[in-house]
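**Q** pasting a predicted model and its sequence here:
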Amino acid sequence: MTSWRVVRVIAGTFILLSLALGIPGSPLFVSQWWLAFTAFVGLNLLQSGLTRWCLMNNILRKLFGLREEC
């Protein structure tokens, strides 16, 4: 798996989990403040799409030796 695919899987997991924890109708609801985490992940995805730089990608490549897409 490439580092970009792992970043997308992690981001999707974070978004779904934070929505489950932040939406009042969810059985896993904790606090609406979890929706701020959803916004944070979304902003990071937007930033990485515009600048082609992603801190999570760099961390994954250095820690786990994942290869980058060409």
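**A** Arrived safely, thanks for sending.
**Q** only C-alpha atoms from now on, for both contacts and neighbour counts.
**A** Will do.
**Q** what's the following helix or strand after the longest helix along the chain?
**A** Counting by DSSP state H, the longest helix found in the chain is helix 3-22. Sequence-wise, the next helix or strand downstream of helix 3-22 (DSSP states H and E) is helix 34-51.
**Q** what packs against that next one?
**A** helix 3-22 (3 or more C-alpha pairs under 8 Å, 6 or more residues apart in numbering; DSSP states H and E).
**Q** before we go on, here's another structure to hold up against the first:
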Amino acid sequence: MTDILIRAVPGAIIDEIDRQARALGISRTAFLRRRLDREFRPVGGVSTADLVRLAELIRDSGTPDITDEEPELVDGSLP
């Protein structure tokens, strides 16, 4: 892994990075690593497994009693 040094980052930006990292309970380095990973992750294609999962998720989308319900969150995300 390569190290990166970024010079002359304004204090207000550093303060905001630190605030967001603290809110997540992680270090500044871990926060920046996550943000860089999310921003620059290689884009992959759609796999058959992706399409199967999508089909399972929308299978009941035409059923009125299903579409009127709020989605249930599991660990802070949709199932």
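**A** Now that the structure is in, tell me what you want to look at. The model shown is predicted, which means the values in this text are computed figures rather than measured ones.
**Q** what's the TM-score here?
**A** Once the chains are laid over each other, their TM-score by TM-score structural alignment, normalised by the length of structure 1 reads 0.27; 38 aligned residues with a C-alpha RMSD of 3.8 Å.
**Q** ok and the longest helix of structure 1 relative to helix 34-51, angle-wise?
**A** 160 degrees (axes from the mean of the first three to the mean of the last three C-alpha atoms, to 10 degrees).
**Q** now helix 3-22 of structure 1: buried residues?
**A** For helix 3-22 of structure 1, the neighbour count (16 or more other C-alpha atoms under 10 Å) marks Ser3, Trp4, Val7, Ala11, Phe14, Ile15, Leu17, Ser18, Leu19, Ala20, Leu21, Gly22 as buried.
**Q** helices or strands up against it?
**A** By 3+ C-alpha pairs under 8 Å, 6+ apart, helix 3-22 of structure 1 packs against helix 34-51, helix 55-64.
**Q** and the buried residues of helix 3-22 of structure 1 as CSV, adding distance to Ser48 of structure 1?
**A** Listed next are the buried residues of helix 3-22 of structure 1 as CSV, based on distance: C-alpha to C-alpha, whole Å:
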residue, distance to Ser48 of structure 1
Ser3, 13
Trp4, 11
Val7, 11
Ala11, 12
Phe14, 16
Ile15, 16
Leu17, 21
Ser18, 20
Leu19, 21
Ala20, 24
Leu21, 25
Gly22, 24
